[in-house]
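Visitor: sharing a sequence plus its predicted fold:
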Amino acid sequence: MPSHLLPPRTASLAGPATGAGPAAPSRQRQVLADDVYEAVKALVMDHVIAPGARVSIDGLVRQLGVSQTPIREALARLESDGLVVKEPLRGYSATPLLTRSEVDDLFQFRLLVEPWAAGRAAELANRDDHVRIAGEVASCPEPPPGDEYEAYKALAAHDSRFHSLLAGVAGNRQLRIALERTHCHLHIFRLYSAGGGGSQTLAEHRRIAAAVTRGSASAADRAMRDHLESARDRLRASFE
């Protein structure tokens, strides 16, 4: 089991925090819940829990050294992420990976709407939007080497925030909701880890952000289209 999946903070949560007020147990419980969620999420993203495989709650209890309660809470959150599914009388199982056809369908949809959204964001963005966009691009460090979720989870989270931010600046709430509901970024990174593509992704985001902040709708449209086509081609290569 990779060391980053061990719950190092669990033991520290067992006793009361020195000098903590009445709210400390609640904060501790939330930290534990978040730790367990990230640990189980990593198992799914790294295929330790194989796509389509049933999830053993008892097995996770033994593996992570926690009770069933945070495990069940984590699985409920992962179900909303689209990473696990709950079936009556069978419990939870990891969702299958995207197929080549599903990847193509996903990017066909994104290519129809996201270049337009980037161009629209360039037309509508104000000074505060420019600051938020620049801040988001600057917030993600270059991913460290490695194919495990721990190495690229910051990039995956940034990718989701960046695309959602542009859809919001474009004023298209339905597009932003659609991107968030599909959890496409999690599914894409689950299929294809950042590997050597993380730096390229960040460079593409910087080009989009630069076009948006200088108010060039055509350049923002083109930069987003180039980014999505590049990401699609990287994914297609993983099927070959």
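Guide: Received it, and whenever you're ready, just let me know what you need.

Visitor: C-alpha only now, for contacts and for neighbours.
Guide: Fine.

Visitor: so where do the strands sit in the protein?
Guide: In the chain, the segments counted as strands under DSSP state E are 84-87, 91-94.

Visitor: just the residues contacting the first one, thanks.
Guide: If I follow you right, that is strand 84-87. Applying C-alpha atoms under 8 Å, 6 or more residues apart in numbering, the external contacts of strand 84-87 come out as 75, 78-79, 92-95.

Visitor: neighbour count and distance to residue 230 added to these, as JSON lines?
Guide: As requested, the contacts of strand 84-87 are exported to JSON lines (neighbours: other C-alpha atoms under 10 Å; distance: C-alpha to C-alpha, whole Å):
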{"residue": "75", "neighbour count": "24", "distance to residue 230": "33"}
{"residue": "78", "neighbour count": "19", "distance to residue 230": "28"}
{"residue": "79", "neighbour count": "17", "distance to residue 230": "29"}
{"residue": "92", "neighbour count": "21", "distance to residue 230": "34"}
{"residue": "93", "neighbour count": "22", "distance to residue 230": "31"}
{"residue": "94", "neighbour count": "24", "distance to residue 230": "28"}
{"residue": "95", "neighbour count": "19", "distance to residue 230": "26"}
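
Visitor: and here's the other structure:
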Amino acid sequence: MSAHDPSDSGAAARGAEQSPPPARQVLSDSVYENITAMIMDHEIAPGARVGIETLSRTLDVSPTPVREALARLESDGLVVKRSLSGYRATELLTRQGVEELFEMRLLLEPRAAALAALNADESQLDNIEKILEAMQSHPGPVGPYASYRDFAALDQSFHEAITQAAHRPLLADAVERLHSHLHIFRLSSVPGAGEPTLAEHDRVVRSILRRSADRAAKAMAEHLTRSLERQLGHFEET
């Protein structure tokens, strides 16, 4: 019997890391994305019942991945599960709801940016920069959800990466639980919001890279305030 070569296990581990995700996971993710788009684009109206069997027929899949997707969407705050009546799409934020959401963000995220400037390690700084660079190659929030999904996901990743870099797990968890990007983007796209958003993000990043806690907090507060103004302006227009 030949001796065991340690490199064999290393090669196996690398092979496992590089292997594609299982087909079931791919299907589950695809169903999740499809239902998310239906909710974001109001194909499933706010407050409407979300039927598992109906979605199974529409998407031509079994009920299992639909149930898995709805469980994820419940944690995202896009559907709610009620006893006896099943799942329903959550209602849209009102103007007051938007103001309260940003009130919470203004309490949490400037502090997170300040702590990120002090505590972020080099890999976290690199990651924040990479997310900002990736956002610059994607269109902003105009048209159906599919057209700006990547921008919205990167926008959320940008804010969450900053809170992770603060090295305050409870703070990061609080920001993530708001699911603010899904709720805001679901209201309706705000034409022209992409360019100012990127410019404001850039100021946040430069402040964090300079390790300036005060500037980072100020830049984040300015970004959130202007974002709120854009949303409220859209409410007035509609």
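Guide: Thanks, I have the structure now. Here the structure is a predicted model, which means the values were calculated and not measured.

Visitor: which two among the contacts of strand 84-87 of the first structure are spaced furthest apart?
Guide: Of all pairs drawn from these, the one with the longest distance (C-alpha to C-alpha) is 75 and 95, at 12.0 Å.

Visitor: ok, the counterpart of residue 153 of the first structure in the second structure to residue 142 of the second structure distance?
Guide: For residue 153 of the first structure, the aligned residue in the second structure is residue 149 (criterion: TM-score structural alignment). Distance of residue 149 of the second structure to residue 142 of the second structure, given as C-alpha to C-alpha, to the nearest Å: 10 Å.

Visitor: more crowded one of these two?
Guide: For residue 149 of the second structure versus residue 142, neighbours defined as other C-alpha atoms under 10 Å are more numerous around residue 149 (20 against 17).

Visitor: quick one, helices of the second structure?
Guide: 6-18, 23-40, 52-59, 63-76, 95-119, 122-135, 145-165, 169-178, 180-187, 194-209, 213-237 (DSSP state H).

Visitor: distance to residue 83 of the second structure for those helices - can I get that in a markdown table?
Guide: Output for these, formatted as a markdown table (distance: least, C-alpha to C-alpha, whole Å):
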| stretch | distance to residue 83 of the second structure |
| --- | --- |
| helix 6-18 | 41 |
| helix 23-40 | 21 |
| helix 52-59 | 15 |
| helix 63-76 | 14 |
| helix 95-119 | 25 |
| helix 122-135 | 40 |
| helix 145-165 | 30 |
| helix 169-178 | 23 |
| helix 180-187 | 24 |
| helix 194-209 | 40 |
| helix 213-237 | 33 |
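
Visitor: quick one, what contacts the residue nearest the centre of the second structure?
Guide: Geometric centre of the second structure, nearest residue: residue 156, 3.7 Å, by C-alpha atoms, centre = their mean. Neighbour list for residue 156 of the second structure: residue 181 [criterion: C-alpha under 8 Å, 6+ apart].

Visitor: repeat for the one 4 residues further on
Guide: Contact analysis of residue 160 of the second structure by C-alpha under 8 Å, 6+ apart lists 172, 175-176.

Visitor: trace it over to the first structure, please.
Guide: Aligned partner of residue 160 of the second structure by TM-score structural alignment: residue 164.

Visitor: equivalent analysis for residue 34 of the second structure, please.
Guide: Taking TM-score structural alignment for the superposition, residue 34 of the second structure sits opposite residue 39 in the first structure.

Visitor: count of neighbours near the closest residue to residue 115 of the first structure other than its chain neighbours?
Guide: Spatially, and ignoring its direct neighbours in sequence, residue 115 of the first structure is nearest to residue 221 (4.3 Å; C-alpha to C-alpha, 6 or more residues apart in numbering). For residue 221 of the first structure, the number of neighbouring residues by other C-alpha under 10 Å comes to 25.

Visitor: residues touching the aligned partner of residue 221 of the first structure in the second structure, list them.
Guide: Taking TM-score structural alignment, residue 221 of the first structure has residue 217 as its aligned residue in the second structure. Residues in contact with residue 217 of the second structure (C-alpha under 8 Å, 6+ apart) are 109-114, 204.

Visitor: about what we covered before: dump the strands of the first structure to TSV, plus distance to residue 129 of the first structure.
Guide: As requested, those are exported to TSV (distance: least, C-alpha to C-alpha, whole Å):
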stretch	distance to residue 129 of the first structure
strand 84-87	35
strand 91-94	37
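
Visitor: out of those, nearest to residue 213 of the first structure?
Guide: From the strands of the first structure, taking C-alpha to C-alpha, the stretch that ends up closest is strand 84-87, at 38.0 Å.

Visitor: what's stretch 62-81 of the first structure aligned against in the second structure?
Guide: Stretch 62-81 of the first structure covers residues 57-76 of the second structure once aligned (TM-score structural alignment).

Visitor: run through who's touching that stretch.
Guide: If you take C-alpha under 8 Å, 6+ apart as the criterion, stretch 57-76 of the second structure is touched by 27-29, 31-32, 35-36, 52-53, 55-56, 79-81, 87, 177, 179, 182.

Visitor: also stretch 137-145 of the second structure?
Guide: Contact partners of stretch 137-145 of the second structure, identified using C-alpha under 8 Å, 6+ apart, comprise 37, 40-41, 147-148, 150-152, 185, 189-195.

Visitor: picking that back up, give me the buried entries from the contacts of stretch 57-76 of the second structure.
Guide: Among the contacts of stretch 57-76 of the second structure, those classed as buried by neighbour count (16 or more other C-alpha atoms under 10 Å) are 28-29, 31-32, 35-36, 52, 55-56, 79-81, 87, 179, 182.

Visitor: just flag the most distant two among these.
Guide: 56 and 179 (26.0 Å).

Visitor: please work out how many residues are found near the aligned partner of residue 232 of the second structure in the first structure.
Guide: The pairwise alignment with the first structure assigns residue 232 of the second structure to residue 236, based on TM-score structural alignment. One way to gauge burial is a neighbour count; for residue 236 of the first structure, by other C-alpha under 10 Å, it gives 16.
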